[in-house]
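Student: give me the fold of what follows.
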Amino acid sequence: ASFQRCLEHGVNRCELDLHLSRDGELMVIHDPTLKRTTGRRGKVAEHDAATLVTYDAREGGPGWVRPTPIPRLEELFEKCPFEHWQLEVKSASRERAARTVTRIRELTERFGNRDKVTVTSGSRTVLKALNELTPELSRGLVAEYAWLDPLKVAQHYGCALLALNWTLCTPERLL
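Tutor: Next comes the predicted model:
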């Protein structure tokens, strides 16, 4: 519902977070666990997509009048003609990162929107999987901490986008 509302109000670019369901579907949900948004126990990865789409994700957020299910990325690609998609993949094991980026590639090929997608992550494991398995996809670094030089990391992984936490936007870093 919120993605449709964005389009209705002229917002044509979006950022969203992805997690794989147990059966390998890309689910649009910020947290790896269900508690904060749905009030349910467990991790997204422990549930099949068919079950996840039945959960109401209004818990703890602003008051949506109607139930808000957890969407599949595939459903959003079908229904929401955004000009650009920033798909954030949180940290993951090598195996999970590989499955996630491969699934993103499959969906972008199927929907013909590869040029409208940038896959972002703060995880070097995910960025490495993007480079090795899906080099045709645009990628970006989400840098929230100053433990490494974000510009060097972004360049190392061939990132076209750099999303810096505001605390990292210092004159020393940016000038």
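Student: drop to CA atoms for contacts and neighbour counts, all remaining ones
Tutor: Noted.
Student: between the two ends of stretch 48-62, how far is it?
Tutor: Counting by Cα to Cα, to the nearest Å, the length from the leading to the trailing residue of stretch 48-62 is 26 Å.
Student: for it, which residues meet the burial criterion?
Tutor: Of the residues in stretch 48-62, those buried by neighbour count under the rule 16 or more other Cα atoms under 10 Å are Asp48, Ala49, Leu52, Tyr55, Asp56, Ala57, Arg58, Glu59.
Student: for that stretch, give me every contacting residue.
Tutor: 21-23, 25, 27, 36-39, 44, 64, 67-72 (Cα atoms under 8 Å, 6 or more residues apart in numbering).
Student: in ChimeraX, how would I select the buried members of those?
Tutor: In ChimeraX, this line selects whichever of these come out buried by 16+ other Cα under 10 Å:
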select :21,25,27,36,37,38,44,68,69,70,71,72
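Student: what residues of the biggest strand by length in the chain count as buried?
Tutor: In the chain, assigned by DSSP state E, the strand with the most residues is strand 13-20. Taking 16+ other Cα under 10 Å as the neighbour-count basis, strand 13-20 is seen to contain the buried residues Arg13, Leu16, Asp17, Leu18, His19, Leu20.
Student: run this one through as well so I can compare:
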Amino acid sequence: MTLIYGHRGAKGEAPENTLASFQRCLEHGVNRCELDLHLSRDGELMVIHDPTLKRTTGVRGKVVEHDAAELIQYDARKGGPGWVRPCPIPRLEDLFEQCRFEHWQLEVKSASKVRAARTVLAIAELAERFGLREQITITSSSREVLKAARELTPQLQLGLVAEYAWLDPLKVAAHYDCHLLALNWTLCTPERLLKAQKQGLHVSVWTVNEPALMRRLADFGADSIITDFPGLAVQTLRG
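Tutor: Okay, here's the model as predicted:
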């Protein structure tokens, strides 16, 4: 059975990467999620997709130029579906405390060597504190991040995010000892899917929002899909 992951919570239904979005995902009975992480100036893991604040909060500047205490004051519901109440940028720690997901895909965007190291170590520390080691996969398209995770946090599972086919994603995934391949849906042919699964990879396909595509990928045998509309995915694949 193809599993369902909520993309940035339930990005199509609530402001992305906010507590409201992850709660909405859980309300649909979808207990797996994907989210994005950046470090604050004072080294806290913040749940936000872009390195800058503008798109989701309207505030100028980069995430890394602000301390966590400032970032959690910013309302991140700009540009998403209409939402009545303010939706602050959450700390990853707050989500771990408040949301009971069975599995988390934590995507770390490209980073310098030092930053990649700090980020994966911060994830590992929270994973230990909350007893979530088995329920977390660090995912990235960045070689620096994958390398840092493999070397510094080998106890956590790794996933390659593959958006383009210019490098063979299966070779790259094998090189970094990944157990998961987060594959852009345009790259997901039945042949590549089967080959990846034979290699022992869990193939998670993103971002899948059309019912027909959901059904097609499930028929192909995709291990999971990542969707902006977890409610629609439940109706389509479980209804």
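Student: please narrow the contacts of stretch 48-62 of the first structure to those residing in helices.
Tutor: Counting by DSSP state H, the members of the contacts of stretch 48-62 of the first structure that fall within helices are Arg36, Thr37, Thr38.
Student: how about the strands of the first structure, start to end?
Tutor: Listed in chain order (using DSSP E), the strands of the first structure are 13-20, 26-28, 84-89, 117-121, 138-143, 161-164.
Student: how about stretch 97-109 of the first structure, aligned to which bit of the second structure?
Tutor: Stretch 97-109 of the first structure lines up with residues 116-128 of the second structure when matched by TM-score structural alignment.
Student: how close does the matching stretch sit to the first structure?
Tutor: With both structures laid over each other, stretch 116-128 of the second structure and its partner residues in the first structure are 0.2 Å apart on average (mean Cα distance after the TM-score superposition for the first structure).
Student: pull out the buried positions in that stretch.
Tutor: So, applying 16+ other Cα under 10 Å, buried residues of stretch 116-128 of the second structure: Ala116, Ala117, Arg118, Thr119, Val120, Leu121, Ala122, Ile123, Ala124, Leu126, Ala127.
Student: tell me the one of these nearest Ala162 of the second structure?
Tutor: Checking these against Ala162 of the second structure with Cα to Cα, the nearest one is Ala116 at 18.2 Å.
Student: and the longest helix for the second structure?
Tutor: Ranked by number of residues, the top helix in the second structure under DSSP H is helix 113-129.
Student: who wins for proximity to Val153 of the first structure among the strands of the first structure?
Tutor: For the strands of the first structure, distance to Val153 of the first structure was read as Cα to Cα. The smallest value, 7.8 Å, belongs to strand 138-143.
Student: what's the matching range in the second structure for the longest strand of the first structure?
Tutor: The counterpart of strand 13-20 of the first structure in the second structure, counting by TM-score structural alignment, spans residues 32-39.
Student: can you list contacts of the matching stretch?
Tutor: For stretch 32-39 of the second structure, with Cα under 8 Å, 6+ apart as the criterion, the contacting residues are 4-9, 17, 22, 25, 45-49, 51, 63-64, 92, 101-109, 119, 226.
Student: try it again at 6 Å.
Tutor: Stretch 32-39 of the second structure has contacts (Cα atoms under 6 Å, 6 or more residues apart in numbering) with 5-9, 45-49, 101-108.
Student: which of those are buried? Put it as a ChimeraX command.
Tutor: What follows is the ChimeraX syntax for the buried subset of the contacts of stretch 32-39 of the second structure, where burial is set by 16+ other Cα under 10 Å:
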select :5,6,7,8,9,45,46,47,48,49,101,103,104,105,106,107,108
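Student: how far does the longest strand of the first structure sit from its chain's centre?
Tutor: With Cα atoms, centre = their mean, to the nearest Å as the basis, strand 13-20 of the first structure stands 3 Å off its chain's centre.
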